[in-house]
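Participant: give me coordinates for this.
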Amino acid sequence: MKPYKLPEEHLFDHQISGKHTHLIVLENNRGVAVALSDYGARIVSLIVPDKQGDPTDVVLGFDSIQGYLSAQEPYHGVTVGRFANRIASGRFTIDGETFSVQPNNGPNALHGGAGGFHSKVWDRRVVYKEKVDFYYVSTDGEEGFPGRLSVMVKYRLTDENELVISYRAETDKPTVINLTNHAFFNLNGEGNGDVLDHILEIPADKYLPVDETQIPTGVVEAVENTPFDFRGPKSIGQDIKTANDQLAGANGGYDHNYVLNPATGGIPTLAATIHSPLTGIRLDVLTTEPGLQLYTGNFLNGKDIGRQGNPYGKYGAFCLETQHFPDAPNHPDFPSTLLLPGQVFQSETRYRFSVLK
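Facilitator: Model prediction:
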C-alpha cells in the first residue's frame, strides 16, 4: 500500500457548465484532514490516524476531478438531493398536483434524478482550515421538483475529530426535500479490501422492507431474529450471505433504511457505531434525521479504480446515509418530507472518529 495523502488541489481545477471547480482542505490539530470539492459539495478524502498513528484515508474517491467525471459510481462522497434515496416511479403528489422526476434507477427516481445535486457545481465560502459552506439554488421545476429551493451545506471539522455536516433549505413553493451525504467508507483504508470484517452496531429496533425495485412496502418490521439486527455489535459479514429475500433483492447485501430513535431538541443522537479491527479506527454517526440507510457496496463492481490504484469491488465500502425514509412522499404515515414556503429545513449529522487500541 502507498502512504495515504490528500489529493493535489490543482487536479481539481476544472470547469463544468461554465463554473470552476476546486478542492478545499480542512485540518484540525490532531492529524485529521478532509478534502472537499464544490463539484457535488462532496467529501473527496478523509484522513484520520489509525491505532499506530499512521494517516489512513477512510473514504473512497479519486485523485482528480476527471476521476469523478468518468466514474461509474456517480455518488462518491456527494451531497444528495433534492430527494435522497428512491421515489416510486418518480411520481409524487402535493395538494392534488402530481409531479414527475425522470426515473434513473429501474422504474424509480434515485437521489434526485440524473441531474440531481451530485452533478452541480456549488458556490462556496471557506473559513481557513476550519469550515466551508456550500450554496446551491435549485430552480423551480429542476428535475421535475416544484419550487425554487435555496440550499446550504456546511462542513465543519472540529478538534474533537468530528466532521459536522449541517443542512439548511428554504423554498418559495411547496416541495419535498430529503438531503444526505453519500460517503463510501472503508475504515481499513480506501482501496484496502472489503468491509465485511467491520464491527457495526445500529441501535434501531425496526427497519423498512422493500419490494423488488427497492421501494418500501409500507411495513415497518422488527429487526429481531433477522439478518438486519445490529442492536448488538456484529460484523457486517456475519449474516450478509444468509438466505433472505431482502438481502438477495439488494444484490446480496444491505441497502435498507433503519428507523431511528427520534432526536429531541435538534440534538443529534447516535445512529450507528462501526470500527475496523485491522486499523482500530472507529466511526460514530450521530444525526437529527429519523432514518439511516445502510448500504454495503453491493453494486460496486471493480470498474472504478481508486486513489491507491485498487479496484472498488463488491463490499469494498459501507455507507451510513442519514435521511428521511425512502419514497416518503408516497407514504403518509412516514415522517413528512414536505417543505412549505416560510419554513426552514434544518438537519445535522456528525461523523465522529476515534481509535480503539
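Participant: CA atoms for contacts and neighbours, from now on please.
Facilitator: Noted.
Participant: quote the end-to-end distance of stretch 121-132.
Facilitator: This stretch, stretch 121-132, spans 14 Å end to end (Cα to Cα, to the nearest Å).
Participant: go on, stretch 52-60?
Facilitator: Span of stretch 52-60 from end to end, Cα to Cα: 21 Å.
Participant: list the buried residues for it?
Facilitator: Under the neighbour-count criterion of 16 or more other Cα atoms under 10 Å, stretch 52-60 has P55, T56, D57, V58, V59, L60 buried.
Participant: before we go on, could you also do this sequence so I can check it against the first one:
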Amino acid sequence: MSIATPDRRITGAIEGRPVEAFRLCGGGTELEVIGFGAILTRLTRPDRHGVVEDIVLGYDDPADYETMPGNAGALCGRLANRLAHGRFELDGQVFQLARNSGAHHLHGGVRGFGKRFWSAHPDPSANAVEFRLASPDGDEGYPGALDASVTYGVAADGAVSIAMQARADRNTIVNLVHHGYWNLAGHASGSVLEQQLQIEADHYTPVRPDKIPTGEILSVEGGPFDFRRFKAIGADIAEASIDGGYDHNFCLRGRARGLRRCVSAWDPGSGRRMDIHSNQPGLQLYTANHLGLAPARGKGGAVYEKYAGFALETQAYPNAPNCPDFPSVMLREGETYRHEMLIVFPEAGG
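Facilitator: This next block holds a predicted model:
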C-alpha cells in the first residue's frame, strides 16, 4: 500500500459540532483519527493469511466517545492515570484538582483532554495529522496555561508514530497518554486472555485496593506481573486482584530518553504482532476490567465485554507528584514535554 495523503471527512457530531475524521494509510496499515479527543478510532492490519481486521476497540457514533467510560483510543491529560485525592504540591503551593474517580483524580479530571475538541492540522508531506489543544491556567485546577499537541503518522513500512508535546507558561505537571484498547484478533473477536505479552520491565509499582500506588517499586520476579518472557495475558490474571484483572504500572528497563522497545504483543491465532517503542519510564497494562460491570456496544454492533481488549499506555508513573521515589512529572516554564511512541507491526507469522 502506498503512502496516501490524509483523507478528511465529517464522521458525525457532538453537541451540534461536527467531528472531523482523518484516514492515513501505508505499508499494510490503515488508521482513522478524529478531532474529538484526538482519538484513534480504527486501525486495520492483515493476519498471516492476509485477512484484514480492525484491531482497536471503538464506536461508530463519535458521540459515544464522550459518554462511554474507558477513554477508548483517546489522548488523556493534562495528568493521565491517577492522582491521590486529586492533590499535589508544586513550588510550595498545594493544588486541589477534581476527584472524578471516587476519592481520586483520573485522566485529567471531569473533562480531560480526551473529552475535548482539538484543532486538526494535516501534513500530507509526512502522511500525518497534528492535533492541538490550548489548556488555560486553572483548567481543571492545574496551574499554568498549557499548549499541547499530538501527531499521528503512518510510515511506508506500516509503523505508526504518536508524538505528544506540551509547553507551559509556568511550572506545572504533565503526563499525556494514548489510551488505545487493542485486540490483535480483531476488535469484535472477544476475550484477549489467550493473547500474549512480553514487557521490558523487571519491576512494577504495587497499588492499594483503590488503585493508588503505594509508592513502592517491587520486583516482578515469579509473580503475576512477570512478563519478561512471552506469557498469555490470562495465565496469572486471577492473582492481579484489581477488578479481576490488570491495571498496573510497569517500570520500564533502560533510560527514559530515546526510543526503546517497551512491550510486544502477539496473537497466536492470527499471527499478528505489535511492538511498542517509547521514551517514557512506565507502561500501564489495563485489561478493560470496567467492561465486566457494563458491557458496551461497539463498532458494527460488537458487544465489548470484560477482557475485550488490553491497553498498553506508555507513561510516567501514576501518582508521581506524591511519590518522591518516582520519576518527576513536573514541566518547567519554557521547557518542552515530549512523549514519543512508535508502534511497529512485524509481518504476521506462526
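Participant: nearest to N298 of the first structure among the buried residues of stretch 52-60 of the first structure?
Facilitator: Of all those, N298 of the first structure sits closest to L60, with 14.6 Å by Cα to Cα.
Participant: what does that closest one correspond to in the second structure?
Facilitator: Using TM-score structural alignment, the equivalent of L60 of the first structure in the second structure is L57.
Participant: how about the strands in the stretch 1-150 of the second structure?
Facilitator: 7-14, 17-26, 29-34, 39-46, 52-54, 74-76, 82-83, 87-90, 93-96, 105-106, 119-123, 128-135, 146-154 (DSSP state E, counting those that start in this stretch).
Participant: N257 of the first structure belongs to a strand?
Facilitator: Yes: counting by DSSP: H, G, I helix; E, B strand; the rest coil, N257 of the first structure is found in a strand.
Participant: which part of the second structure lines up with stretch 106-125 of the first structure?
Facilitator: Counting by TM-score structural alignment, stretch 106-125 of the first structure sits on residues 102-121 of the second structure.
Participant: next, the buried residues of the matching stretch.
Facilitator: Those buried within stretch 102-121 of the second structure under the rule 16+ other Cα under 10 Å are 104-109, 111-118, 120.
Participant: what's the span of it, first residue to last?
Facilitator: 37 Å.
Participant: what residues does that stretch touch?
Facilitator: 35-39, 65-66, 71, 74-86, 97-100, 129-133, 140 (Cα atoms under 8 Å, 6 or more residues apart in numbering).
Participant: swap the cut-off to 6 Å and go again
Facilitator: 35-37, 66, 74-86, 98-100, 129-133 (Cα atoms under 6 Å, 6 or more residues apart in numbering).
Participant: distance between stretch 335-350 of the second structure and the chain's centre?
Facilitator: 12 Å (Cα atoms, centre = their mean, to the nearest Å).
Participant: returning to that earlier point: just checking, the match of L60 of the first structure touches S189?
Facilitator: No: look at L57 of the second structure against S189 with Cα atoms under 6 Å: they stay out of range, at 10.4 Å.
Participant: which stretches of the second structure form helices?
Facilitator: Remark: helices assigned in the second structure by DSSP state H are 64-67.
Participant: run a quick neighbour tally on the spatially closest residue to P69 of the second structure that is not a sequence neighbour.
Facilitator: Spatial nearest neighbour of P69 of the second structure, excluding adjacent residues (Cα to Cα, 6 or more residues apart in numbering): H290 at 8.0 Å. A total of 18 residues lie near H290 of the second structure under the criterion other Cα atoms under 10 Å.
Participant: repeat for T226 of the first structure
Facilitator: Neighbour tally, T226 of the first structure, other Cα under 10 Å: 12.
Participant: what residue in the first structure is paired with D236 of the second structure?
Facilitator: Using TM-score structural alignment, D236 of the second structure pairs with D239 in the first structure.
Participant: repeat for R48 of the second structure
Facilitator: Aligned partner of R48 of the second structure by TM-score structural alignment: K51.
Participant: columns distance to V151 of the first structure on top of the buried residues of stretch 52-60 of the first structure, output as TSV?
Facilitator: Formatted as TSV, the buried residues of stretch 52-60 of the first structure follow (distance: Cα to Cα, whole Å):
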residue	distance to V151 of the first structure
P55	33
T56	31
D57	28
V58	27
V59	24
L60	25
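Participant: quick one on the thing from earlier: and the contacts of stretch 102-121 of the second structure, which of them are buried?
Facilitator: 35-37, 66, 74-86, 98-100, 129-133.
Participant: could you tell me where stretch 86-97 of the first structure falls in the second structure?
Facilitator: Under the criterion TM-score structural alignment, stretch 86-97 of the first structure matches residues 82-93.
Participant: and the matching stretch, how far from the chain's centre?
Facilitator: Distance, centroid of stretch 82-93 of the second structure to centroid of chain: 23 Å (Cα atoms, centre = their mean).
Participant: please apply the same query to stretch 134-146 of the first structure.
Facilitator: The answer for stretch 134-146 of the first structure is 20 Å, by Cα atoms, centre = their mean.
Participant: how close does the counterpart of L340 of the first structure in the second structure sit to N71 of the second structure?
Facilitator: The alignment partner of L340 of the first structure in the second structure, by TM-score structural alignment, is R332. Taking Cα to Cα as the measure, R332 of the second structure falls 28 Å from N71 of the second structure.
Participant: more neighbours, the two?
Facilitator: Using other Cα under 10 Å as the criterion, R332 of the second structure and N71 rank with N71 on top: 22 against 16.
Participant: would you mind measuring from the aligned partner of that one in the first structure to G302 of the first structure?
Facilitator: Aligned by TM-score structural alignment, N71 of the second structure pairs with Y75 of the first structure. Separation of Y75 of the first structure from G302 of the first structure (Cα to Cα) stands at 15 Å.
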